[in-house]
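> please find the sequence and the predicted model below.
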Amino acid sequence: MSIEEAILLDTLRCRLDFLRTKNNYTKKEVAERLNLPFDQYESYESGESLPHILELIDIVDLYQVTLDYLVGRTEN
């Protein structure tokens, strides 16, 4: 894994946790809203794996943020 990939995983992990907490969702609720198995969503939030692009789109739609924000390309 490259340093860039490691940074992306860590940024995504932090943003997923922040957004979930900010919206008062449990991990189980987010997984259900995204139609994902709990363990699959949990692997994203723990930084073990990256979501597919369609899952990323569902995540940004859920939280009303941009993909650039979610992956750390912007702070807005």
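Received the coordinates, thanks.
> please count neighbours and contacts with C-alpha atoms only from this point.
Fine.
> what about the helices in this protein?
Counting by DSSP state H, the chain has helices at residues 3-22, 27-33, 38-45, 53-63, 67-70.
> from Y25, how far out is the residue positioned nearest the centre of the chain?
The residue lying closest to the centre of the chain (Cα atoms, centre = their mean) is L16, at 3.9 Å. Counting by Cα to Cα, to the nearest Å, the separation of L16 from Y25 is 11 Å.
> what of L56?
From L56 to Y25 the distance is 17 Å (Cα to Cα).
> excluding chain neighbours, what is closest to T66?
V60 (5.9 Å; Cα to Cα, 6 or more residues apart in numbering).
> for T21, see how far away N76 is.
For N76 relative to T21 (Cα to Cα), the value is 17 Å.
> what about the two, which has more around it?
Neighbour tally, N76 and T21, criterion other Cα atoms under 10 Å: the higher count belongs to T21, 12 against 9.
> try this one side by side with the last:
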Amino acid sequence: MLGDRLKRLRLEKKLTQEELGKKINVTKVSISGYENGNRTPDTETLQKLADFFNVTTDYLLGRTDDPNPSESDGIPEELKDPSLGLFFKELAEAPEERREQLLKIWEILKSEGDRNNK
């Protein structure tokens, strides 16, 4: 799984194994080993790969098929502030239908605020 995903990501960026290795400070032999399954990257290297390709380590390891789950969770960026407390917690943990209701409420509040600031 790691090897297939790593190779696909590398080819999407049109990089050779050597070029990728230089970017994350490992050898071409290491990249080749990761791609063909003969080697496993250590934790630090795995994180460097994830950061370089802007994906999660879980995606690289095959634990999820979503390369960026936090970007596709349906929660607007302005609501991803922990200082929002219970509202944020309830939104993050809510079933899909409840989440949609809470997001509609947020949109109403936001539009009211926009009208009041004009």
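Now that the structure is in, tell me what you want to look at. The model shown is predicted, which means the values in this text are computed figures rather than measured ones.
> TM between them?
For this chain pair, the superposition-based TM-score is 0.82 by TM-score structural alignment, normalised by the length of structure 1; 66 aligned residues with a Cα RMSD of 0.7 Å.
> so for L56 and Y25 of structure 1, which residue has more residues nearby?
L56 (17 against 13).
> that one corresponds to which position in structure 2?
Matched to structure 2 by TM-score structural alignment, L56 of structure 1 sits across from L46.
> what residues are up against that match?
Each residue near L46 of structure 2 by Cα atoms under 8 Å, 6 or more residues apart in numbering is listed here: T57.
> swap the cut-off to 6 Å and go again
Contacts for L46 of structure 2 (Cα atoms under 6 Å, 6 or more residues apart in numbering) come out as none.
> let me know the distance separating it from L91 of structure 2.
31 Å.
> now swap in I108 of structure 2 and tell me
15 Å.
> burial count for the aligned residue in structure 1 for K28 of structure 2?
Alignment note: K28 of structure 2 maps to F38 in structure 1; criterion TM-score structural alignment. Applying other Cα under 10 Å, we find 15 residues neighbouring F38 of structure 1.
> if I pick F38 of structure 1, what's in contact with it?
28, 31.
> check E75 of structure 1 too.
Y69.
> looking for the alignment partner of it in structure 2.
Under the alignment defined by TM-score structural alignment, E75 of structure 1 is paired with D65 of structure 2.
> who's in contact with stretch 13-20 of structure 2?
28, 31.
> now the residue mapped onto K28 of structure 1 from structure 2: how far from K89 of structure 2?
Aligned counterpart of K28 of structure 1 in structure 2: E18 (TM-score structural alignment). Using Cα to Cα, E18 of structure 2 is found at 44 Å from K89 of structure 2.
> higher neighbour count, these two?
Set E18 of structure 2 next to K89 and count neighbours by other Cα under 10 Å: E18 wins out with 16 against 12.
> what range in structure 1 does the lengthiest helix in structure 2 sit on?
In structure 2, with assignment by DSSP H, the single longest helix is helix 96-116. The counterpart of helix 96-116 of structure 2 in structure 1, using TM-score structural alignment, is absent.
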